[in-house]
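# generate coordinates for the sequence data below:
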Amino acid sequence: MASPYLVFSLSASLGSMGELAGHERRGSLLWPGHSALIGLMGAALGIRRDGDFSGLDSLKIDVAVFDSGTALRDFHTIQSVPAAAVKKPNSRPEAIRKAGGRLTTSITLRDYRAGVFYGVAVQGEGLEEIAAALRKPHFTLYLGRKSCPLSSPLNPQVVQADTVEEALGQVKVPFWLSRHVDLSEKVMVVGEQGSQRDYVHDVPLDRQRWHFAARDVGIRHVELPGKTMK
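Below you'll find the model as predicted:
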């Protein structure tokens, strides 16, 4: 029996899909995680980061990786005041003055994926409202970081499909990518199903402190039925 799915596309010249983040390295997954997509839909609906995401957290999301792009690493040089030099400063300028100008310099790494394209299928409540918001988003949408704007409209639509694969086969491909998306090849789909299993930390526990829990995801390589729309 057919079920409703919200399907949309995500393309960006640069994307950064959150991974476990330390002080010196911010990695990127090959696909946007659950929390990133919930955040994107929430931004479209006008929900601020400290807002109520309870209506979105229960959505079931599958991602088709049409093009995972190319790895790109950016290097940042940062300076900080040695913790032992100043205790409880009121501001950074005050800390620098009290430390006598002594600063600790370190290099941090930021990982990106260049030239990515994904298809997303969402199941749950409120799909029509989310689709309308994705067409006219309240806040600017980006893929991971604010330095990663989307390169095309999301083309959201609510479709009827018997399977997730059938729904993903109805994703609209931007015309300039149509030559590069080969539907005759198998596509990696990330969701709850899949013989290959992996753990990703993309379940938000505390959005204020950026704490995330691990989630078991399924990875499968399938041929999408039907024809992806262009």
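# C-alpha only now, for contacts and for neighbours.
Fine.
# which one is Ser28 nearest to, not counting chain neighbours?
The shortest distance from Ser28 to any non-neighbouring residue, by Cα to Cα, 6 or more residues apart in numbering, is to Met17 (4.7 Å).
# repeat for Ala36
With Cα to Cα, 6+ apart, the residue lying closest to Ala36 is Gly144, at 6.7 Å.
# for the one you found, which three-state class applies?
coil (DSSP: H, G, I helix; E, B strand; the rest coil).
# the top helix by length along the chain: what's the following helix or strand?
Taking DSSP state H as the assignment, the helix of the chain that covers the most residues is helix 34-45. Counting by DSSP states H and E, the next helix or strand C-terminal to helix 34-45 is helix 54-57.
# Ser3 touches Val158, doesn't it?
No. The pair Ser3 / Val158 is not scored as a contact, 10.0 Å apart, by Cα atoms under 8 Å.
# who's more crowded, those two?
Counted by other Cα atoms under 10 Å, Ser3 and Val158 do not tie: Val158 has more neighbours, with 20 against 14.
# my read is that that one contacts Gly126, right?
No. Using Cα under 8 Å, Val158 makes no contact with Gly126, being 10.5 Å away.
# buried ones in the top strand by length along the chain, by neighbour count?
Longest strand in the chain, counting residues (DSSP state E): strand 104-123. Of all the residues in strand 104-123, those buried under the rule 16 or more other Cα atoms under 10 Å are 109-123.
# for the residue nearest to Ser28, give its distance to Glu129.
Distance of Met17 to Glu129, given as Cα to Cα, to the nearest Å: 25 Å.
# pick out whichever of the two has more residues nearby.
More crowded of Met17 and Glu129, by other Cα under 10 Å: Met17, with 22 against 10.
# what distance do you get for that one to Leu37?
In terms of Cα to Cα, Met17 sits 10 Å off from Leu37.
# overlap in contacts, those two.
Counting by Cα atoms under 8 Å, 6 or more residues apart in numbering, Met17 and Leu37 have no contacts in common.
# in the helix or strand just after the longest strand of the chain, what counts as buried?
Counting by DSSP H and E, the next helix or strand C-terminal to strand 104-123 is helix 127-135. For helix 127-135, burial by neighbour count (16+ other Cα under 10 Å) applies to Leu127, Ile130, Ala131, Ala133, Leu134.
# about what we covered before: residues contacting the residue nearest to Ala36?
Applying Cα under 8 Å, 6+ apart, the residues near Gly144 are Gly15, Ser16, Met17, Gly18, Pro32, Ala36.
# buried set for stretch 199-211?
Buried-residue list, stretch 199-211, by 16+ other Cα under 10 Å: Val200, His201, Asp202, Val203, Pro204.
# second input sequence below; structure requested for side-by-side comparison:
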Amino acid sequence: MATLLLRLAAPLQAWGSGSKFNIRNTEREPTKSGVVGMIAAAMGIQRNDDQKLLEPICSLKFGVRVDREGTLLKDFHMVHEYKNGKVKDSHLTERYYLSDAVFLAAFESDSREYLESIVKALNNPVYPLFLGRRSCPPTLPVVIGISDEPLIESLRTAEPLTKNYKSRRIVYEADSGTVVQDVPVSFSQLHRIHEYRFKKEEMLTAEEHDPMAEL
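Just a heads-up that it's a prediction; the model follows:
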């Protein structure tokens, strides 16, 4: 058993799961679909490639530790529809982002060798990496390393990515819990398909320092 640990941090991130029409939302933490998409891009998998190429990544157990929640921002974009080279129609869209958030993402596998192949791809990506949207490139480093502990233990014990935290959330894939439609089968823009998974959440509280303990 091994767990790949990734640092997902940037000025802006956007992890949409149910966006439609003119409103593009974001979840409070990275989605499995979004991080799988980042890894697929690093490996050179294209949107219209055979769906089976995504299966090895999607089969990995996924979890996230929220080291800094970030601030929710709303931006406005004007989208134009063209016909015969002229603007036919315009739409004002709302797009939501997380500002200055920091996450520890993790994938568990029985094959350390496969996780090492992901590390190699992320360090030498075929396509640019982004955190949910193309306008959100990550800050470096993305790869922290591979832990010999299972997913949940790795998320609980890995070194904090930020300082002065009082509590942190862990959101992880489980056999029961809240149902989310967050497992990508196809990223094709013509026919996107996402299946369901379960997730659970727990809180980690920082131990308070007792200045009298050593006296």
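# quick check: TM-score for this pair?
Overlay of the two chains. TM-score (TM-score structural alignment, normalised by the length of structure 2): 0.80; 199 aligned residues with a Cα RMSD of 2.6 Å.
# follow-up on the earlier one: Pro149 of structure 1: which of the buried residues of stretch 199-211 of structure 1 is nearest?
The shortest approach to Pro149 of structure 1 among those belongs to Asp202, at 20.6 Å (Cα to Cα).
# map the closest one across to structure 2 for me.
Using TM-score structural alignment, the partner of Asp202 of structure 1 in structure 2 is Asp182.
# quick check, that match in contact with Tyr196.
Yes. Counting by Cα under 8 Å, Asp182 of structure 2 touches Tyr196, with 5.8 Å between them.
# now do the same contact list for the one residue sitting closest to the centre of structure 2.
Nearest to the mean C-alpha position of structure 2, by Cα atoms, centre = their mean, lies Pro30 at 3.2 Å. Listed by Cα under 8 Å, 6+ apart, the contact set of Pro30 of structure 2 reads Ala14, Trp15, Val64, Phe103, Ala105, Gly132.
# chain center to stretch 170-180 of structure 2, what's the gap?
15 Å (Cα atoms, centre = their mean, to the nearest Å).
# rewinding a little: is it possible to get CSV of the contacts of Gly144 of structure 1 that adds distance to Arg48 of structure 1?
Converted to CSV, these look like this (distance: Cα to Cα, whole Å):
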residue, distance to Arg48 of structure 1
Gly15, 21
Ser16, 20
Met17, 19
Gly18, 19
Pro32, 19
Ala36, 14
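# all strands for structure 1, in order.
Going by DSSP E, structure 1 shows strands at 3-15, 18-21, 25-28, 60-67, 70-80, 104-123, 157-161, 187-191, 196-206, 211-222.
# how about JSON lines for the ones you listed, with distance to Ala43 of structure 1 added?
Formatted as JSON lines, these follow (distance: least, Cα to Cα, whole Å):
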{"stretch": "strand 3-15", "distance to Ala43 of structure 1": "15"}
{"stretch": "strand 18-21", "distance to Ala43 of structure 1": "17"}
{"stretch": "strand 25-28", "distance to Ala43 of structure 1": "21"}
{"stretch": "strand 60-67", "distance to Ala43 of structure 1": "17"}
{"stretch": "strand 70-80", "distance to Ala43 of structure 1": "26"}
{"stretch": "strand 104-123", "distance to Ala43 of structure 1": "16"}
{"stretch": "strand 157-161", "distance to Ala43 of structure 1": "18"}
{"stretch": "strand 187-191", "distance to Ala43 of structure 1": "22"}
{"stretch": "strand 196-206", "distance to Ala43 of structure 1": "16"}
{"stretch": "strand 211-222", "distance to Ala43 of structure 1": "19"}
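# and Thr140 of structure 1, which of those strands is closest to it?
strand 3-15 (13.6 Å).
# return the residue of structure 1 aligned against Ser19 of structure 2.
Counting by TM-score structural alignment, Ser19 of structure 2 lines up with Ala21 in structure 1.
# so what's that match up against?
Gly27.
# related to what we said a few turns ago, closest to Arg26 of structure 1 out of the contacts of Gly144 of structure 1?
For the contacts of Gly144 of structure 1, the nearest to Arg26 of structure 1 is Gly18 (7.6 Å; Cα to Cα).
# the closest one: how many residues sit nearby?
25.
# grab the nearest non-local neighbour of it.
Counting by Cα to Cα, 6+ apart, the residue nearest Gly18 of structure 1 is Ser28, at 5.2 Å.
# okay, now that neighbour: neighbour count?
Neighbours around Ser28 of structure 1, by other Cα under 10 Å: 23.
# residue contacts, the alignment partner in structure 2 of Arg215 of structure 1?
Taking TM-score structural alignment, the alignment pairs Arg215 of structure 1 with Arg197 from structure 2. With contact taken as Cα under 8 Å, 6+ apart, Arg197 of structure 2 is in contact with Glu173, Ala174, Val179, Val180, Gln181, Asp182, Val183.
# if we go to 7 Å?
Contact partners of Arg197 of structure 2, counting by Cα atoms under 7 Å, 6 or more residues apart in numbering, are Val179, Val180, Gln181, Asp182, Val183.
# okay if I get the residues you listed as CSV plus distance to Leu161 of structure 2?
Output for the contacts of Arg197 of structure 2, formatted as CSV (distance: Cα to Cα, whole Å):
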residue, distance to Leu161 of structure 2
Val179, 28
Val180, 27
Gln181, 28
Asp182, 25
Val183, 26
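# can you tell me how far Glu185 of structure 1 sits from Val222 of structure 1?
Taking Cα to Cα, one finds Glu185 of structure 1 at 8 Å from Val222 of structure 1.
# typo on my end, it should be Val173 of structure 1
Computed as Cα to Cα, the Val173 of structure 1 to Val222 of structure 1 distance reads 18 Å.
# quick one, which of the two is more surrounded?
Val173 (25 against 14).
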